[in-house]
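Trainee: for reference, the sequence and a predicted model appear below.
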Amino acid sequence: MTLYDLGWNARFEAEFADCLSKGWQPARLVRDNKISYGARLGDGAEMEVALGGAVYHEAATDAELPAVGDWVALEIGDDGNEYDAVIRARLTRQTCLSRKAPGKSTEEQVLAANVDVVFVITEAGQDFNLRRMERYFAILQRSGARSVVLLNKSDLYSDEENQVAKAKLCDLNPNVEVHITSALESAGVDVLRSYLKSGVTIALIGSSGVGKSSLINQLLGQEFLWTGEVNGVTGKGMHTTTARELILLPGGGMLIDNPGIREVQMWTDAKTLKESFSDFDHIARDCLFHNCKHGSDRGCAIQAALKAGTLSKERFANYLKLDEELEKLRKRRKKRQLTISRRIRRELKSKGEKYSRKYDVD
């Protein structure tokens, strides 16, 4: 095994040059243990590593801390602590899959770093929700990774139901590849394997109970992950994956498994949202006014398309909802930043007054 088998490339190598001169070694984070990390070196060795103080204090937010999939610089040696090495730096991410942290937080939550392909797992039945898929597509647009949808559990539905669901997804986003799979019957799993090769990292995301763990077991050729039952009443699955982990696959490539996502909250910007809804942007170019709000404005091409039925009312309503959600998040983040700035100014002022009093006395 080499670093390149783990996803190393010329860009990372160039950035690591300064770290190399300090005697540090490159490694990829494969597990987040909350108080430590699992890291894999180029020779395949795995070790438990601690987060260095400088890296921790230089991170302005939790999203800037190392995450599974990140490349880091390790200082290896006995420094008196219980870990094998210390993380001294995190390399710039090539791609980053993230969402707004669950709850009322205004923080970004990183789901996976340096991922090449992201597979969104869903099914043609109870989990199928076009509005939720629009949310997924928006966060995937920002990630920089290639996007693929797997309609899993195809054995539970008729060919017609699976094909109708696939057609709806293709209409929703023509740029996203959609495949029909069944982990139970091993149908379509070869399609998933076709994306994998040495050095390529994929990530699987989706609701609980859509068969992510079963697909991973198929890729590994063994029962590596426990698979759970779906609640017969709610149609929701249990969280069989409880922590993010980067798994080396026997046929080459790597996979980052994520716990089931029940809350797909946006973490993007207005520009990326528009790119995700590019069909709206094309229509909006025909609006009479460049600053059209797409409401009751005269000459609005969007409203004309809605009346003509060439634009989905449900899709447009969801776009407005997501846009409003982003605006609220922007305002909350701005308010939080102002609060932090005021607190810092007060602390600096207080320290300055204490210093002045001490100086006057002396």
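Mentor: Good, I have the coordinates.

Trainee: all contacts plus neighbour counts: C-alpha atoms, from now on.
Mentor: Noted.

Trainee: do me a favour and get the end-to-end distance for stretch 137-156?
Mentor: For stretch 137-156, the first-to-last residue distance is 25 Å (Cα to Cα, to the nearest Å).

Trainee: how far off centre is the top strand by length along the chain?
Mentor: As assigned by DSSP state E, the longest strand anywhere in the chain is strand 25-32. Offset of strand 25-32 from its chain centre (Cα atoms, centre = their mean, to the nearest Å): 18 Å.

Trainee: secondary structure class for T92?
Mentor: When classified by DSSP: H, G, I helix; E, B strand; the rest coil, T92 comes out as coil.

Trainee: list of residues touching the host helix or strand of I256?
Mentor: In this structure, I256 sits in strand 254-257 according to DSSP states H and E. With Cα atoms under 8 Å, 6 or more residues apart in numbering as the test, strand 254-257 has contacts from 6, 68-69, 112, 196, 198-205, 241, 244-249.

Trainee: over to stretch 325-335?
Mentor: Against stretch 325-335 from outside (Cα under 8 Å, 6+ apart): T106, M266, W267, T268, D269, A270.

Trainee: here's the one I want to compare it with:
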Amino acid sequence: MSSSSFSSSSFASSSLPDAGSALVAHGWDEGWGDAFGPYGDEGLLPGRVVRVDRGRCDVVTGDGTVRADTAFVTPHDPLRVVCTGDWVAVDPEGASPRYVRTLLPRRTAFVRSTSSKRSEGQILAANVDHAVIAVSLAAELDLARIERFLALAWESGAQPVVVLTKADLVPDPVTLAHLVQDVETSAPGVPVLTVSARDGAGLDVLAAVVAGGTSVLIGQSGAGKSTLANALLGEDVMDVRAVRDVDGKGRHTTTTRNLLALPGGGVLIDTPGLRGVGLWDAGSGVGQVFSEIEEFAEGCRFHDCAHESEPGCAVLEAIGTGALAERRLESYRKLLRENRRIVAKTDARLRAEIRKDWKRKGAMGRAAMEAKRGGRPL
């Protein structure tokens, strides 16, 4: 298909590329056609970023995959840099060098906080419909970490799916059912699938899920993401390394984020294993993960109840009756505190509220100590 066939009229909202074109295979739809319309008038081409590497990126266009420079769209905001999954407008064939000229507005964005001390977010993937959280059954389940991944996934705007990989390592069906139930309790409203890439069990169900749209595959190193990606692709595209026997963990086999078209439909973004999973302004995501706690909280006597020792706390009452696990409340508190600190780095009003809260708790602590000592000064 020649560059001339991608004129502005070709991308009017009333028309789409041929059903078999590379753009459609990578997620192009009428909505992206509408968003791209004005850039077609400028002679630019639409494309999707499938890989980013040091200021340059690989972009799938109607003419195939091209290498483009990102210098024109490298803003000071780290959340606006070109990312795998972005839809972009690029220079037509013949331009040298070819540049990405603009990003089309993102529908969703998967963001975490950086490991640095700066208050920055890092975008991992853009325009994602499903966030597939891979969790290895070769190691003990870390429910708190799963909840952390889920908070980021919900906040991104994608639908999370938890995939318990290496299910063949848990041959007892009763044990496997209990593990699934534990994860389901920590992931309300989220599908939990068991998959074995070794024997193919469960792959058909997962393939049906990811066939509809764009999916990002996330998880720790050693979770089996690359093996899972190869199984979905039907060929060994991603490098795979053995995990350590001592703890079930592996080294980073994927070092970049790659977007790959799946043979059964849909596209998959494979990501490097994540050691740090910091929240980034994920308040609503945390609320979604712990929806049952927020439902219980509606019955608290005080609207600003902290669920610590307040009278009439419906959340504490739920723990007392066994309707809510204390581990869930502790995880909820931890993620809320972390998210509050992250937001406070860029929100002066919230920083002031936190300092005020610290002073209030300090005064309460001193008063309690004085009362314990019979009113004697400390």
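Mentor: Received it, and whenever you're ready, just let me know what you need. Keep in mind the model is a prediction, meaning the values are calculated, not measured.

Trainee: returning to that earlier point: where in the second structure does the strand holding I256 of the first structure fall?
Mentor: Alignment of strand 254-257 of the first structure against the second structure: residues 267-270, by TM-score structural alignment.

Trainee: distance from that stretch to the middle of the chain?
Mentor: Worked out by Cα atoms, centre = their mean, stretch 267-270 of the second structure lies 12 Å from the chain centre.

Trainee: relative to the first structure, what is the average displacement of that stretch?
Mentor: After superposition onto the first structure, stretch 267-270 of the second structure sits on average 0.8 Å from its aligned residues (mean Cα distance after the TM-score superposition for the first structure).

Trainee: not counting its neighbours along the chain, what's nearest the residue most central in space within the first structure?
Mentor: By Cα atoms, centre = their mean, the first structure has its centre lying nearest to L97, at 2.2 Å. In space, and not counting its chain neighbours, L97 of the first structure is closest to S143: 4.8 Å by Cα to Cα, 6 or more residues apart in numbering.

Trainee: alignment lookup: the one you found to the second structure.
Mentor: Matched across to the second structure, S143 of the first structure falls on S156, judged by TM-score structural alignment.

Trainee: contacting residues for the aligned partner of R193 of the first structure in the second structure?
Mentor: Matched by TM-score structural alignment, R193 of the first structure corresponds to A207 in the second structure. Contact analysis of A207 of the second structure by Cα under 8 Å, 6+ apart lists L232, G264.

Trainee: what helix or strand does A207 of the second structure sit in?
Mentor: With DSSP H and E as criterion, A207 of the second structure is part of helix 203-210.

Trainee: the helix or strand that comes right after that helix vs the first structure, average offset?
Mentor: Note on helix 203-210 of the second structure: by DSSP H and E, the next helix or strand toward the C-terminus is strand 214-218. Superposed on the first structure, strand 214-218 of the second structure shows a mean distance to its aligned partners of 1.3 Å (mean Cα distance after the TM-score superposition for the first structure).

Trainee: direction-wise, compare strand 214-218 of the second structure with helix 203-210 and give the angle.
Mentor: 120 degrees (axes from the mean of the first three to the mean of the last three Cα atoms, to 10 degrees).
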